[in-house]
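**Q** Build me a model from this:
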Amino acid sequence: MGIISWIVVGLIAGLLAKLVMPGDDPGGLVITTLIGMAGALVGGFLVSLLGGAGVTGFNIWSILVATLGAIILLALYRALAGGRRRV
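**A** As a prediction, the model looks like this:
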């Protein structure tokens, strides 16, 4: 999968994750894209542990896997930074 595909899948996954889990999360479009790209790595790893195909290219399955990983990352962020407030 090329870098442009990673960026597009990351952006879509990050946006979907923030749509599913609205709240006060850091960053704009760049951070959202990075969360989605990292989510693709996390989701792909977890799905491959279960015997499935991880992120396989620019397709619906890859976007769903990346979104799952991004949701997990957002949940972890909220669990770790939950008590801290920005001033």
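
**Q** contacts and neighbour counts: CA atoms only from here.
**A** Will do.

**Q** check contacts around the most centrally placed residue in the chain.
**A** The chain has Ala70 as the residue nearest its centroid, 2.3 Å off, counting by C-alpha atoms, centre = their mean. Counting by C-alpha atoms under 8 Å, 6 or more residues apart in numbering, Ala70 touches 13-14, 17, 35-40, 42-43.

**Q** Just give me how far the helix or strand harbouring it sits from the chain centre.
**A** Mapping Ala70 onto the secondary structure by DSSP states H and E places it in helix 60-81. Centroid separation between helix 60-81 and its chain, computed with C-alpha atoms, centre = their mean, to the nearest Å, is 4 Å.

**Q** One more sequence to fold, the one below, so I can look at both together:
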Amino acid sequence: MTITGIITAILIGAIVGALARLVLPGKQKIGILITIAVGIVSALLGTALAGALGIPTATSGVDWLELLVQVIVAVIGVALVSGLMGRKRSEVTR
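**A** Next up, the predicted model:
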């Protein structure tokens, strides 16, 4: 992977993670770096899932359906990570 590919993955991950946090109701107690990490993983998994579902992922423009799948996967990821981190923090403060 080239440096441009790495930077692009980080930017897309940040956007997908941020969109997931906007869509997910309530407050998520996770930091921006974890949001970006979840977004990067979700973007990769979302692309693979979109391809498996038959959604075209290599088009000349913006792949809106692929982006939708990525955001849905990211919402699930942010909810899981936020729930796990929130539970861990609440156990420590008791």
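
**Q** And the TM-score between them?
**A** For this chain pair, the superposition-based TM-score is 0.70 by TM-score structural alignment, normalised by the length of structure 1; 86 aligned residues with a C-alpha RMSD of 3.2 Å.

**Q** Nearest residue to the residue nearest to the centre of structure 1 in space, please, no chain neighbours.
**A** Gly39 (3.9 Å; C-alpha to C-alpha, 6 or more residues apart in numbering).

**Q** where along structure 2 do the helices fall?
**A** 3-23, 32-52, 64-93 (DSSP state H).

**Q** quick one, which of those is packed in tightest?
**A** Ranked by mean neighbour count, the helices of structure 2 are led by helix 32-52 with a mean of 20 (mean count of other C-alpha atoms under 10 Å).

**Q** picking up where we left off before, quick one: map the residue nearest to the centre of structure 1 onto structure 2.
**A** In structure 2, Ala70 of structure 1 lines up with Ala74, judged by TM-score structural alignment.

**Q** and what of Ile31 of structure 1?
**A** Checking TM-score structural alignment: Ile31 of structure 1 goes with Ile34.

**Q** measure its match to Val92 of structure 2 for me?
**A** 20 Å (C-alpha to C-alpha, to the nearest Å).

**Q** Then Val69 of structure 2?
**A** Distance from Val69 of structure 2 to Val92 of structure 2, by C-alpha to C-alpha: 35 Å.
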